[in-house]
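Novice: quick one: sequence and predicted model below, then my questions.
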Amino acid sequence: MATADAARVTFTIVTGLSGAGKTQCMKALEDLDFFCIDNLPPALLPRLVEIHSSSTGESRNYAVAMDVRGREHFRELEKAIDWLDHSSYEYRIIFLECRDAVLVRRFSETRRTHPLAGVGSIYDSIAAERNMLAPIRQRAHIVIDTSDLKPQDLKAHLYTAVSDRPIHELMSVDVFSFGFKYGAPADADMIFDVRFLPNPFYVPELRNTTGLSGDCRTYVLSHPMAEEFLDTMASLVMKLIPYYSVEGKNHLTLAIGCTGGQHRSVAIADALAERLRAAGVRTQVRHRELQSGNVATQD
């Protein structure tokens, strides 16, 4: 079996038994920032590898799903793998398998016909395919039995096996400030209320500023609870990101609210975004009330 270095592999071949979950596997790999190509004829794999490797663009991981729907395709896949073995390119094979009874149930639920139907019962078709794919399974770098795996479990298995990036780098976070007086956002995953902090509205020289100004920001963040609150929030988000990611979520929206969305929430949203970026999380920040033109009469 060929060896593969998880930090250097560029090409991932996804194959296995029909009904074992190749579609879900490809969706999970796409979420893990792979460029995915489904149902590529095996004979075209060498050409794809050469085109990608000769490009001068940014390097990225490719995942290619291949169905072996007959002995001709099976021979083409073996030839493609032989070619990779004798080339300088590194690759990995992910082979998905599943128990017969589970495969039968899946085909029944989806009302799809097994690709090798016609050689007897569906159990006979599964057995024929399993026997045909045995040599490919022997050459696989990763074998995953999906019989008892939910889609999020499969994604977790794949992340552990193939990702060379910290999981928080795969998540994007949108942090935005808002004012409760204009309504809480309906699309936020988490809402934080910072109305416990001292209100710059009641400081005459800060009343007409926003949390974007240096003086207002300094005033808000100088409160002892502000830094503690930011540390706690950032720590909570970093701890939750892996769990959200396993459930298939790749984007989080965090809403920071104060009364008018002008002072406290703006300063805290900016400071939280800075902490998340420093931790390697792709983060954007926006200020709803400032961008919408709402004029706060009380923050």
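Specialist: Received it, and whenever you're ready, just let me know what you need.
Novice: CA atoms for contacts and neighbours, from now on please.
Specialist: Fine.
Novice: show me where the stretch 1-150 of the chain has helices.
Specialist: Secondary structure of the stretch 1-150 of the chain (DSSP state H, counting those that start in this stretch): helices located at 22-31, 45-54, 71-85, 100-110, 122-139.
Novice: presented hereafter is structure B, for comparison with structure A:
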Amino acid sequence: MRFVIVTGMSGAGKTTALKMLEDMGYFCVDNLPIPLLTRFVEMFSEPEEEVKKIALGLDVRGGQDFTGLQEVLDEMDEKQTSYEILFLDAQDDVLIKRYKETRRQHPLSGSGRVDTGIAKEREKIMFLKMRATYILDTSKMLTRELKLELEKIFVKGESFCNLYITVMSFGFKYGIPQDSDLVFDVRFLPNPYYIDELREKTGNDPEVQDYVMENDKAREFLDKLTDMVDFLIPNYILEGKNQLVIAIGCTGGKHRSVTLANALYQKLGSQENYGVRIEHRDIGKDAITKRKE
């Protein structure tokens, strides 16, 4: 039997994850009362039981006392009962935004502010994050990206580490991304903006990519950047980091930064032991600014 406990922060995507696991053939139960957990596991551990893949959602809804869950997990460890914990997390500002968009009340905020409820929840379930087998930060994940990660772990059985990398292009004139961990400036490269036939194109177009990457300095920069990131990633994993944002910037975030971000993403995307996504934050802002003018 494969038994997965799906938990984490409210608003981080647990309900969505459970639905995806159900589509992947898991028998899913959401928010089972903790006192029933031991009996639930025993019932499905019988040799003749046909259900072999189970996902159980647990969170703070309904005022569950999670102190009892620690004891249940300790008991399962003593009995050598096999289980995995999938912990879904997200940054506080992202969780607050999601609650405001859905107009829902955080289960621990009462009549107070959402951020107060989030802080209380983090404290209550920190022990689960410490025991988690997998940690997925959904702050920047699209639904399809979450599905791919779950398939990698629970269907394909591929190796997994708790690190998700975002490679982001941006324009310095629009500000450095606040959540970036590593920032690189490629404004030293020739700017396609000053080439008439390239000005309206972007780093997603082959003509711009060829123009940027024909420069020896661009290729050397990419090689050195890839080498450094390859060195840093295993060390970040050892540190326990689960979200890494690599930001590459040029003046407007349309040509050079997009080209180099795409190139780095392609190199990192060949790895299968961590998730990688690409984001072009400012790729269309120049066109919007011109229309307003």
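Specialist: Noted; the coordinates are in hand. These numbers come from a predicted model, not from an experiment.
Novice: kindly provide the TM-score of these chains.
Specialist: With the length set by TM-score structural alignment, normalised by the length of structure 2, the two chains reach a TM-score of 0.50; 217 aligned residues with a CA RMSD of 5.2 Å.
Novice: let's verify K217 of structure 2: helix, strand, or coil?
Specialist: Following DSSP: H, G, I helix; E, B strand; the rest coil, K217 of structure 2 is assigned to helix.
Novice: how many other residues sit next to it?
Specialist: Residues near K217 of structure 2, counting by other CA atoms under 10 Å, number 15.
Novice: that one maps to what in structure 1?
Specialist: Using TM-score structural alignment as the criterion, K217 of structure 2 maps onto M225 of structure 1.
Novice: and that match, how far from T232 of structure 1?
Specialist: 10 Å (CA to CA, to the nearest Å).
Novice: could you do I122 of structure 1 as well?
Specialist: For I122 of structure 1, the distance to T232 of structure 1 equals 55 Å [CA to CA].
Novice: compare these two (neighbour count), which wins?
Specialist: I122 (19 against 12).
Novice: if we can go back for a sec, excluding chain neighbours, what is closest to the match of K217 of structure 2?
Specialist: Take M225 of structure 1 and drop its neighbours on the chain: the residue closest to it by CA to CA, 6 or more residues apart in numbering is L197, 7.6 Å away.
Novice: tell me how many other residues surround the alignment partner in structure 2 of the one you found.
Specialist: In structure 2, L197 of structure 1 lines up with L189, judged by TM-score structural alignment. Neighbours of L189 of structure 2 under the rule other CA under 10 Å: 17.
Novice: so L189 of structure 2 sits right up against K217, yeah?
Specialist: Yes - counting by CA atoms under 8 Å, L189 of structure 2 touches K217, with 7.4 Å between them.
Novice: would you mind listing the buried residues in stretch 17-25 of structure 2?
Specialist: Using 16 or more other CA atoms under 10 Å as the test for burial, stretch 17-25 of structure 2 gives 17-18, 20-22.
Novice: okay, the residues you listed in JSON lines with distance to V41 of structure 2 next?
Specialist: As requested, those are exported to JSON lines (distance: CA to CA, whole Å):
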{"residue": "A17", "distance to V41 of structure 2": "20"}
{"residue": "L18", "distance to V41 of structure 2": "18"}
{"residue": "M20", "distance to V41 of structure 2": "21"}
{"residue": "L21", "distance to V41 of structure 2": "18"}
{"residue": "E22", "distance to V41 of structure 2": "18"}
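Novice: hmm, which two among those are most spread apart?
Specialist: Among the buried residues of stretch 17-25 of structure 2, the pair separated by the greatest distance (CA to CA) is A17 and E22, at 8.6 Å.
Novice: which SSE is G249 of structure 2 in?
Specialist: strand 243-250 (DSSP states H and E).
Novice: just how off-centre is that strand within its chain?
Specialist: Here the centre of strand 243-250 of structure 2 is set off from its chain's centre by 14 Å, with CA atoms, centre = their mean, to the nearest Å.
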